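Engineer: Take this sequence and fold it.
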Amino acid sequence: MSGTTTSSGTPISALPLASSVAATDTIVGVVSSGGTVQAEQVPVSVLASGIAQAIGLDDAVTAAQTAAEQAATENQAAGQAAANAVSAKIGKAGGAAALDNSGHLALTDGTALVSVASVEPATATTPAILVPDIPISEKTLVGSTGKSFSDLIDREDQLPSGTYFVDQSGAVLRADTVGTLPTDVTLNGGVYMAGTSALPAGLSADPATGMILTDGSTYYPNTINNVGVLCAAAE
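Structural biologist: Sure thing, here's the model as predicted:
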C-alpha cells in the first residue's frame, strides 16, 4: 500500500494518503480483539470480509441468488405447464387447430389427427383455392340452397348422355348427331370456308362464296348454326 510509514512518533495526519488499495494491500491500524489492543497490519481483503459480515452483505447476496434461481425455476415450470396445456388441446374438440408437417389443417377423427385441407396460393390472376385432402361427405350442403352434393350428383345422373352445347341464343342443347369437320376447312372472319375435301352429312358449300352451309341436322363441336351458315362458336 502506498504511503505507509514506520517512523516512530509521526502524526497520522502527516502520513501520505493512499490513492488506491488492492485486496492484497495492508492497512496499519489499532485492533481491539479478545481484550487486547495493539497495532496490527490488516489486509484489505480481511477488512472487507469483516465489514461484509458485520452488515449481513453475504447473507443478502446468497438470499438474492436463491430467490433468482427459484424465480427462474418457477418461470420455467409455468412455461412448460402452458405449453402442455396448449398441446393437450391441439386437434381436440373445443381446443385448438393443428397443422401437419406440410402446413395442412389437421383435425381429429376421435383417435388421431388427420390432414383434411390445404390452401393453393393465389397468383396474380387467380385467388387462393381451398383444396380438400380427403373426400367430402355427400351430405355436405352447397351454398344456401339447402341442396347437398348428393342432390347435385343425382341431378347430373338424370341428364341424358350425349354432347351438349350452347347455341347462339344461349340455350343449352343436346346434339342428336355429332360430326367432325374436314381438316382443310378454314375460318374467314368467324365463318367456316370449304376446302377441297368432301363435306360430311348436313353440310354444303355455297358455290359463289365457298362458305359452309348447314341444315342443322348434325352438330360440329365449337360451331354454331348462324341462320344456315356454319360459324365458329364464341369462346
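Engineer: When you work out contacts or count neighbours from here on, use the C-alpha atoms and nothing else.
Structural biologist: Will do.
Engineer: What helices and strands are in contact with the strand or helix carrying Ser150?
Structural biologist: Using DSSP states H and E, Ser150 sits in helix 149-158. In terms of contacts (3 or more C-alpha pairs under 8 Å, 6 or more residues apart in numbering; DSSP states H and E), helix 149-158 is not packed against any helix or strand.
Engineer: Packing partners of the helix or strand just after that helix?
Structural biologist: As assigned by DSSP H and E, the chain's next helix or strand after helix 149-158 is strand 163-166. Packing contacts for strand 163-166, counted by 3+ C-alpha pairs under 8 Å, 6+ apart, involve strand 172-175.
Engineer: Second input sequence below; structure requested for side-by-side comparison:
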Amino acid sequence: MTDPLTDKLRAFVQQENIQPDPNFATYANGNYCVLDCVFSPRANWEFTVKPMVERFAAYGWEKDIRTFSDFVADVDSFGEGKFERYAAEVLINLGVLSGRRKAEVAYDVAKFLIQNDIEYVADFHRLSTYEVEELVGFRLVESVRGMGSVLASYLILLFGREDYIKVDTLLNRLMGHIGDWKFRYGNPQDILAIRKAIITVAEEMKITPSRLDNALWKYESIGRKPLPWIKEEKEA
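Structural biologist: Predicted coordinates:
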C-alpha cells in the first residue's frame, strides 16, 4: 500500500506524460560536476551555468585539467587575488555563494575531495552508498561554507550516482503542487516523503530515481509545459 503523495505523483506522471530525457547524461570530468553544482544556486542553468561549464571544458582541454589537483594548481597559478581573477578571466562568472566567490567555493570543494583521495569521477564510484553519504552529505557540508545538504545531494547526482534525488526549490514546489500541500523546505520528513515517492514511481517506470527527478525538475523549470523531448518524439 502506497502513501497519498506517491499515488498523486504516479497519477501526475501519467497525466502529464513525464518521461526521462533520452539525452540525460552526467559529466566524465569531476571538475565539471563541482562547477555545475557550485554555480547553480540562484542561477539559470541553461543560460548561465551550462555555458560556463562549456567554457571551462574548452579551457581545461587546452590546459589538460583532468583531476581536482590539476584544477587547484591552475587556480593557484593566478597568484594574488586568484579567486577574483579566475572567476573573471576563466569562468567569466562573478557569482557569489555564502558571501564568497563561487570560484572559491569550487576550489575548496576540490581541495576537500583531494584530501579524501578523490581525483576522478571513477574514484567517487568506488565508494559505497554509506561512504558517499558520510563524505559528501555530512563532512563536505561541515567543511566547506556554502555547501548545504541540497547542493551536496546535487553533487552526488552529478557524479553519476543515480540513486540520489536533489530536493531543491523547483522540485519542492512541484511536489507541493502535486501533493496539494506546502512542503517545508529543508525539513527532513518532507524531504524523505518526496524521495520515497520519486523512488517508488521511478521503480515502477523502470528508470533510476535521478532520471525521474531530472524530468520533473525540467517540467517545473520550463513553466509546467510539455517536456521538449516528448514533443520531439511526437513530431518524429
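Engineer: what TM-score comes out when they're superposed?
Structural biologist: Once superposed, the chains reach a TM-score of 0.16 (TM-score structural alignment, normalised by the length of structure 1), with 70 aligned residues with a C-alpha RMSD of 6.5 Å.
Engineer: Going by residue numbers, what spans are helices in structure 2?
Structural biologist: 4-15, 30-39, 50-63, 68-76, 82-86, 102-115, 121-125, 129-132, 141-143, 149-158, 169-179, 188-205, 209-221, 228-235 (DSSP state H).
Engineer: Ok, structure 1 next?
Structural biologist: 44-54, 57-89, 149-158.
Engineer: excluding its backbone neighbours, what's nearest Tyr107 of structure 2?
Structural biologist: Val72 (6.2 Å; C-alpha to C-alpha, 6 or more residues apart in numbering).
Engineer: ok, the one you found to Gln15 of structure 2 distance?
Structural biologist: According to C-alpha to C-alpha, to the nearest Å, Val72 of structure 2 and Gln15 of structure 2 sit 47 Å apart.
Engineer: With Val105 of structure 2 instead?
Structural biologist: 41 Å.
Engineer: Glu233 of structure 2: what's it in contact with?
Structural biologist: By C-alpha atoms under 8 Å, 6 or more residues apart in numbering, Glu233 of structure 2 lies in contact with nothing.
Engineer: related to what we said a few turns ago, in the helix holding Ser150 of structure 1, which of the residues would be classed as buried?
Structural biologist: Using 16 or more other C-alpha atoms under 10 Å as the test for burial, helix 149-158 of structure 1 gives Asp151.
Engineer: again with stretch 198-208 of structure 2
Structural biologist: 198-202, 208.
Engineer: With distance to Asp7 of structure 2 added, can I get those residues in JSON lines?
Structural biologist: Formatted as JSON lines, these follow (distance: C-alpha to C-alpha, whole Å):
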{"residue": "Ile198", "distance to Asp7 of structure 2": "11"}
{"residue": "Ile199", "distance to Asp7 of structure 2": "12"}
{"residue": "Thr200", "distance to Asp7 of structure 2": "10"}
{"residue": "Val201", "distance to Asp7 of structure 2": "9"}
{"residue": "Ala202", "distance to Asp7 of structure 2": "12"}
{"residue": "Thr208", "distance to Asp7 of structure 2": "18"}
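Engineer: and which of those is nearest Asn172 of structure 2?
Structural biologist: Among those, Ile198 lies closest to Asn172 of structure 2 (C-alpha to C-alpha), at 11.9 Å.
Engineer: how close does the closest residue in space to that closest one that isn't next to it in sequence sit to Arg100 of structure 2?
Structural biologist: Nearest residue to Ile198 of structure 2, sequence neighbours excluded (C-alpha to C-alpha, 6+ apart): Pro209, at 6.2 Å. Note on Pro209 of structure 2: its distance to Arg100 of structure 2, by C-alpha to C-alpha, is 32 Å.
Engineer: Neighbour count for these two, which is higher?
Structural biologist: Pro209 (24 against 15; other C-alpha atoms under 10 Å).
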